[in-house]
Every structure is written in structure tokens, then in C-alpha cells.
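*Asks:* Give me the fold of what follows.
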Amino acid sequence: MTLQATVDLLDRLIAYPTVSTDSNLELIIDLSGRLQSLGARTHIFGDETGSKATLFGSLGPDVPGGVLLSGHSDVVPVTDQDWSSDPFQMRQADGLLYGRGTCDMKGFIAATVVMAEHYATLPLKRPVHFAFTYDEETGCLGAQALIPELNRLGIKPDIAIIGEPTEMRVIEGHKGCCEYTTRFEGLEGHGSSPDLGVNAAEYAVRYVTRLMALREDLRARVPEGSRFDPPYTTINIGGIRGGHAHNVIVGKAEVDWEFRPVQTRDLRFVKETMEAFIEQDLLPQMRAVYPQADISTETLGEVVGLEPMSENAARDLVAGLVGANGADVVPFGTEAGLFQQMGMDVVVCGPGSIAQAHKPDEFVSIDQLESCLGMLERLGQKLV
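*Replies:* As a prediction, the model looks like this:
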């Protein structure tokens, strides 16, 4: 009965086309009503546009601590993907449930909401919290906005379980992901007199060269015992653009780049190093020729990693619930690090495989949903 209810709810959730560029409000209002009907205390936190929101709900005693079950409601686009059926109409075949978001990560959300009906009947001694966020796929914006709201309300769960698709494996760590576009504004001129202009492309190249040197510095900062592959913080140059003619000094250029920190101190190290290079080296040289020259960096997303901890109550709890002997790390990012920074013990564990996420004919298996429901049911027994 619980499994069929989960499949039915997942079918309903898939029909909400909550692509990150679009609204998720209908889905959030639907889920809020379901939790409220069970007696949950709910909050809806909207974004600045009023078109997106995060739902936070709580069951059980209104006391500090408890367990947070968290998932993102947004999905990636289906544009230019070759699907075998309508991606926003769930299809069942051979024990698999197809549709955009089935594994990433509406399957977990459906399982938690259905299991909330069971939790509502239990004499809970610790609260169970639910967080369903927006815009995880575009920088974890909903979760970042949620943290200060929880601090304001004085809500701080002890443990957070992030239900990203891990095939129900226990994940205790992943790298962060920070994405930027750095823009250079110089002074155009004739290519025959390069000293009279400020070539934005040349300064962009110098910036990239410094990033590449910094990449080598990061290899020497690898944390002892790092289990990531590669074990150190990486930097990637995603694009360089500038110029439109061979004989014109380039007036504008930009660099797309990202880095994936294995530890929070590397995030600060990279940002502070590049900011100092701009302020102390590049800008003074540019403005000596053209005072209006400028360099600006747009932050597209800064998602902190989930750092493996020697003591982690979330890891130990979930490992016991799923019968795992240990925990792994993964290369993909989640919202987990944001909750860890808030002081929670955090683990990532959910139904489905990341190998199916973001692809056409995305699916989650019914077996995986069953395993997730089993974990959540056993969790309830730990909270009474």
C-alpha cells in the first residue's frame, strides 16, 4: 500500500514541470497541503520573484533537534533530448518508472511525503523535518536562502538526510562546486599601437595563466587521507571570449571558470588569491593606461562541499538503517554541505542512480523506491 501510494504521488509530482527556469509553486502548495493535513507545522519561503518557493515542514514535538529529510523540487530541462515518451508524464515499464525527475529527485520526495503519513501516527519523541527546495540545479539557491530562515526560527535539526540518487548507498562526502565568469574591460585601439590601448584579451590570458599556476599549488594542499578522485581541489577553464578582428586591440573579454574544493579552506584560498592578483597586479597596470579599465567577477554558483567527518551521527544512523558497513564519497555536488555548515551531521542517501540523472528517459526502479521506504520506516522506529 505504501509503495503504491508512493508511485501514485511520484506520478503526480512528475506532472509538475518544475524545470529550474520555471515556477515550482504548484508542486510546493500541493505538498504543503498534504503535510498540513497530517498536522505538520509548515512554512513556505518564496524567492524574490514570487514564482519559486521552498517548503519546510515538521512533524512531532516542537523541540530542538530531530531529523531533516531534504530534496530539491526543481529538475533540469528536457530541451533537445530524445525521450521515448512525454518526460512529464510518468511511464512504468519492466519495474522502472520513467520521467523527468523520477530519480533526481522526486522519487525521494514522494517517499518521504507518503512516509509522513506513518510518522504522523507515531508517538515521536524527536521531530521529523521536511525541506523541499528550489533551484538546486542552478546553484542550490533555495537551500542557501533556507538556512537563514531556519536560524531566524531557531530550528536546527541534529541530522540531515539528503535524498539524492545514490542507489541507497551511504555518502558522507563530496566536493564543492564554484562557477564564475570574470569580465575584463579595457581600451580598444588600432593593433599597430598596442601601447596606447588596454588589451582585455591579454589580461584575460594572464588571469587564466594565474589560475593554471594556482591549480598546481592546490595539488600540494591535498588533505591527508583524501578519498576524492582526484584527491585535491581542481580548477577548470570553461571558456575564453574576446575580440572581433585581427588588427583591433580587444576592448572586452571574459573567462568562464570553475573550481571544486575538497575543503572549505581551499574555497577561501582560491578566491582570496585571485582577488589579490586582480587588485595588486592586473588592475593597477590596466588603469595606468586607462583609468576606467575594470575587472569584475560574476558568481554563477558557490556550493560548498560535504566534508567527511570522523564523527558523523547521520552517517552512522543511515548506515544502520540500510545495513551498510561503511560510507563512500562521490564527485557530484548536493545541498548537503550547506546543512553541514549550519552544524548538522549530514549524509546523502536516496533511491536511483546518478547515472540516469539529467538524461533522456530518466528513471528510478521500483526496487529502489522500496528500499528507500524501508529505510524511512526504520527511521521512524528510531524516533519514538
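*Asks:* CA only for contacts and neighbour counts going forward, please
*Replies:* OK.
*Asks:* where's the one helix or strand residue 148 maps to relative to the chain centroid, distance-wise?
*Replies:* Here residue 148 sits within helix 141-153, counting by DSSP states H and E. Offset of helix 141-153 from its chain centre (C-alpha atoms, centre = their mean, to the nearest Å): 14 Å.
*Asks:* which secondary structure elements does that helix contact?
*Replies:* Contacts defined by 3 or more C-alpha pairs under 8 Å, 6 or more residues apart in numbering; DSSP states H and E place helix 141-153 against strand 53-59, helix 336-341.
*Asks:* Please point out which parts of it sit buried.
*Replies:* 141, 142, 143, 144, 145, 146, 147 (16 or more other C-alpha atoms under 10 Å).
*Asks:* Could you identify which of the helices and strands packed on helix 141-153 is most buried?
*Replies:* Highest mean neighbour count of the helices and strands packed on helix 141-153: strand 53-59, a mean of 25 (counted as mean count of other C-alpha atoms under 10 Å).
*Asks:* Provide the contact partners of that one at residue level.
*Replies:* With contacts defined as C-alpha atoms under 8 Å, 6 or more residues apart in numbering, strand 53-59 is touched by 24-25, 28, 32, 35, 39-47, 116, 119-120, 127-134, 142-143, 146.
*Asks:* and what of stretch 143-158?
*Replies:* The contact list for stretch 143-158 (C-alpha under 8 Å, 6+ apart) reads 45, 54, 64-68, 129, 133-134, 136, 335, 338-339, 342-345.
*Asks:* Out of the contacts of strand 53-59, which end up buried?
*Replies:* By neighbour count, with 16+ other C-alpha under 10 Å, the contacts of strand 53-59 hold 24-25, 28, 32, 35, 40-42, 44-46, 116, 119-120, 127-134, 142-143, 146 as buried.
*Asks:* and residue 214, what does it touch?
*Replies:* By C-alpha under 8 Å, 6+ apart, the residues touching residue 214 are residue 270.
*Asks:* which SS class is it?
*Replies:* helix (DSSP: H, G, I helix; E, B strand; the rest coil).
*Asks:* helix or strand for residue 110, which one?
*Replies:* Using DSSP H and E, residue 110 falls in helix 107-119.
*Asks:* can you pull the contacts of residue 270?
*Replies:* Residues in contact with residue 270 (C-alpha under 8 Å, 6+ apart) are residue 214.
*Asks:* one more to put side by side:
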Amino acid sequence: MTDAYSILDRLVAFPSVSRDGNIELIRYVQGLLASAGIKARLYPAASGDRASLFATVGPEGPGGVVLSGHTDVVPVDGQAWSSDPFCMIERDGRLYGRGTTDMKGFVACAIEAMLQVKSKPLQRPLHLALSYDEEIGCIGVRPMLADLAKVGLEPDWVLIGEPTSMQVASGHKGKLAARASCCGVAAHSALAPTGFNAIHLAADFLGELRSLQAELSGQGARDNDYDIPYTTVHAGVIQGGTALNIVPERCDLDFEIRNIASDDPKLFLDRLFEKADRLSNTARTRFATAGISIHVLNEYPGLATSSTDQTMSRVLNLAGSNHCIKVAFGTEGGLFSSALSVPAFVCGPGSMEQGHKADEFVETSQIEACRSMLGHVGDSLSS
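*Replies:* Below you'll find the model as predicted:
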């Protein structure tokens, strides 16, 4: 069966957690499209256990729309589900299962839309782009985008189907993730002053992160379309030490910067490099090997589609809405917009409040709203 609900049921059954890959799911989608005469190109990772997919219906050439979604999901480890997370069930108008909201619900609707428009006399193409490893840093979409930019793909706009309760979002913050590796000198804790404590050094650097955050929250640039209207700095993981009676010689601190469009995260990172150098120089007055090194782990740009873009009114009309919002979470939208030089919007069924937690669900009314919007998208490409 090729309706959105049957497709979603199959998609949820694939446990496509980022760490495990998505290749079986992608092969299912490839086969489903092939059965309708739609060719899909795969962009496999070197590991062979995951791939992105790109398919087109309609005439070749510029214009048209890209429907974009990721197929990986977050783990269910340690979560208290009331049912099998990889077996979709319906209760009281809600579809439960891992990924129903984030974001296999949209992916199912997008696949259904591709199958439906295959029989229509499209004047402009409809594209489907499915990626892997979005949940761990928008990794899988990048090789596909590089190839699409190389071959000159020129859509009119891109729709990223992340869950927004079917509201159209024109922006989200960018993200830069980095690790501060703090090196000390080991010693017996009974002789602690003869060593140099890497955890203490990490704590000093953490203080610099908090100072920067206080500055940004109090005096930084503002974008009041966001719930948190300023750039944020957040320390999420700190690991160091091996035993209480050993002065630790290593401590790693992972942090992130989520920036509004008017802020350049590289400038804040440069300031943090300077703070790390100052702390390192002080440490090296005692031990030449002590200090802090910072390495960027991952980054993706924010999305800031201009309110003056003529496409915006068209997208709002297709969604049956009259205004755009901005979302707190990141998406692949900024990567699409920068790689293809086209406006991108975020709009999909469900709410991120249901994502990443036990008993994740999407309401059937949201799926119906998405099916309706994508039907309008298909119709617009036929006129």
C-alpha cells in the first residue's frame, strides 16, 4: 500500500537510529519509488550501512520544489515506552512510535506526494531528498548537497519537513559544537600541589563560557522571533579523571554556540580561543605541557529566509497560513539554502515537544494537514 499511513508504518519499523545506519529503510524507499517508475539516486556513506537518496518526478530543468527529510532517529535506550517503539500503533487519534514526529511522518507524506504526482502533467519538477545522520550534526546531507550543487540543481524553494505543527518557519539558529581538551600533570592526590589538575583548568574555562553567556543574554543582539532571543553558549559534557587519589591529567569539555543570524559564532569562538590561550599561558608558568586546545566538532549554518522573498507568500498560501515563525531547533535548511542559493522553509507535522522522548507520537490530524499541503504543492507544479 502506498498511502502515507501505510508508508509511515513501514518506516517506523526500520530501527534507523543514527548509530546503526538507515540503509534498509533507504532501500525500501528506493524500491517503492521504482515500482512507480521513479528513479532514485543513492549517496552511500563509506561504511555502507547508511545512505542519502534523491529522486525527481517531472521535467528536467530549473524550478520546482525539493521536499527534504532525514530518516535517522534518536535512540530509545533508557526510555520507558508503553509499547514497542518500532511498531507504530494508533490510540485516540495519535500515531505512536519512534520517529513518527521527528520526522518520518513528513517523510511518509513526501513519498506519498511523489507517487501521486507521477501521473500528473507537471510543468516543474518535484524532488525528494532523504538524508542520514541529521541527528548527530547534519552529516549525511552534505555529500548529496555538494553533488546537487555541482550538477546545477535550481529549485524554486526547499521544504524541510521538521515538526512545526504545520506552521511555516523561515528561520532557526546556527550551531557550532567544539571540545576544549584540558591537559594537566598527574600526581598522587596526597601530593596534589606537585601536579596540575586538568579538571580545575576545565572549570576555569567553564567560567569563561558562563561569562560569555551572561554577556550575550544581557547585552547581546536580539531576535525577538525566538523564544530565547539571543545567542546561547552551553556546556553539555565534561569528562576527566580516573580515580579520586590521582590528580587528573586530562579533562574534555564539550560546548556549543547556537547563534542568531546577526551574530557570527566564529567571532565568539575566537574570543574563547583567546581565553584558552590566557589560561594556558598561566598554567605553563608551572608546567610546560599544561594547557587547553579547542577543536571544532561540528557546525551548521542557521536559516534566515528573508521576509521580502517573494516565495514566502506562496509557501504560506500553500500551508494555509498568514505568518512565519522561527524555531529553536536546528535543521538542514541552512545547508540547503547556502548550497543551492534558494529560499528554504521548515514546515512539518507534529511538534518537537513530542520528539526525542518515550511514547513519541504525531496526531493523525497533523498528518492530514501535511498531506493536504503537499497535495497543494503538487497541484501548483502542474499549473
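*Asks:* Next, the TM-score between them, please.
*Replies:* After superposition, the two chains reach a TM-score (TM-score structural alignment, normalised by the length of the second structure) of 0.90; 380 aligned residues with a C-alpha RMSD of 2.5 Å.
*Asks:* Find the residue at the geometric middle of the first structure.
*Replies:* Nearest to the mean C-alpha position of the first structure, by C-alpha atoms, centre = their mean, lies residue 334 at 3.6 Å.
*Asks:* That residue corresponds to which position in the second structure?
*Replies:* Alignment note (TM-score structural alignment): residue 334 of the first structure maps to residue 331 of the second structure.
*Asks:* re the thing from before, out of the buried residues of helix 141-153 of the first structure, which is nearest to residue 291 of the first structure?
*Replies:* residue 141 (35.8 Å; C-alpha to C-alpha).
*Asks:* What residue in the second structure is paired with the closest one?
*Replies:* Match for residue 141 of the first structure (TM-score structural alignment): residue 139.
*Asks:* still on that earlier bit, just checking, what packs against the helix holding residue 110 of the first structure?
*Replies:* With contacts taken as 3+ C-alpha pairs under 8 Å, 6+ apart, helix 107-119 of the first structure sits against helix 2-14, helix 25-37, strand 67-72, helix 366-382.
*Asks:* Direction-wise, compare the longest one with strand 67-72 and give the angle.
*Replies:* What it means is helix 366-382 of the first structure. Between helix 366-382 of the first structure and strand 67-72, the angle comes out at 150 degrees (axes from the mean of the first three to the mean of the last three C-alpha atoms, to 10 degrees).
*Asks:* and helix 366-382 of the first structure, which stretch of the second structure?
*Replies:* By TM-score structural alignment, helix 366-382 of the first structure lines up with residues 364-380 in the second structure.
*Asks:* and the residue nearest to residue 293 of the first structure when sequence neighbours are not counted, how many residues sit next to it?
*Replies:* Spatial nearest neighbour of residue 293 of the first structure, excluding adjacent residues (C-alpha to C-alpha, 6 or more residues apart in numbering): residue 186 at 5.0 Å. When neighbours are defined as other C-alpha atoms under 10 Å, residue 186 of the first structure has 27 of them.
*Asks:* and residue 186 of the first structure, what does it touch?
*Replies:* Taking C-alpha under 8 Å, 6+ apart as the criterion, residue 186 of the first structure is in contact with 197, 198, 199, 200, 250, 251, 252, 286, 290, 292, 293, 294.
*Asks:* next one: residue 326 of the second structure
*Replies:* If a contact means C-alpha under 8 Å, 6+ apart, then residue 326 of the second structure has 169, 170, 171, 172, 225, 226 as its contacts.
*Asks:* And the residues you listed, which is closest to residue 313 of the second structure?
*Replies:* In terms of C-alpha to C-alpha, no member of the contacts of residue 326 of the second structure lies closer to residue 313 of the second structure than residue 170, at 11.4 Å.
*Asks:* counterpart of that closest one in the first structure?
*Replies:* Taking TM-score structural alignment, residue 170 of the second structure has residue 172 as its aligned residue in the first structure.
*Asks:* can you give me the helices for the second structure?
*Replies:* 4-13, 23-34, 105-117, 141-150, 198-219, 265-283, 311-319, 333-340, 364-382 (DSSP state H).
*Asks:* what's the closest of these to residue 303 of the second structure?
*Replies:* Of all the helices of the second structure, helix 333-340 sits nearest to residue 303 of the second structure, with 4.4 Å by C-alpha to C-alpha.
*Asks:* quick one: residue 127 of the second structure from residue 177 of the second structure, how far?
*Replies:* The gap separating residue 127 of the second structure from residue 177 of the second structure is 31 Å, by C-alpha to C-alpha, to the nearest Å.
*Asks:* now residue 216 of the second structure
*Replies:* Remark: distance between residue 216 of the second structure and residue 177 of the second structure (C-alpha to C-alpha) = 17 Å.
*Asks:* Those two: which is more packed in?
*Replies:* In terms of neighbours (other C-alpha under 10 Å), residue 177 is the more surrounded of residue 216 of the second structure and residue 177; the figures are 20 against 16.
*Asks:* how much space between the more buried one and residue 297 of the second structure?
*Replies:* Residue 177 of the second structure is 5 Å from residue 297 of the second structure, where distance means C-alpha to C-alpha.
*Asks:* Could you do residue 43 of the second structure as well?
*Replies:* From residue 43 of the second structure over to residue 297 of the second structure (counting by C-alpha to C-alpha), the distance is 23 Å.
*Asks:* List the buried residues in stretch 296-306 of the first structure.
*Replies:* Residues of stretch 296-306 of the first structure classed as buried by neighbour count (16+ other C-alpha under 10 Å): 301, 302, 303, 304, 305, 306.
*Asks:* Quick check, the match of residue 170 of the second structure in contact with residue 315.
*Replies:* Yes. Under the criterion of C-alpha atoms under 8 Å, residue 172 of the first structure makes contact with residue 315 at 6.5 Å.
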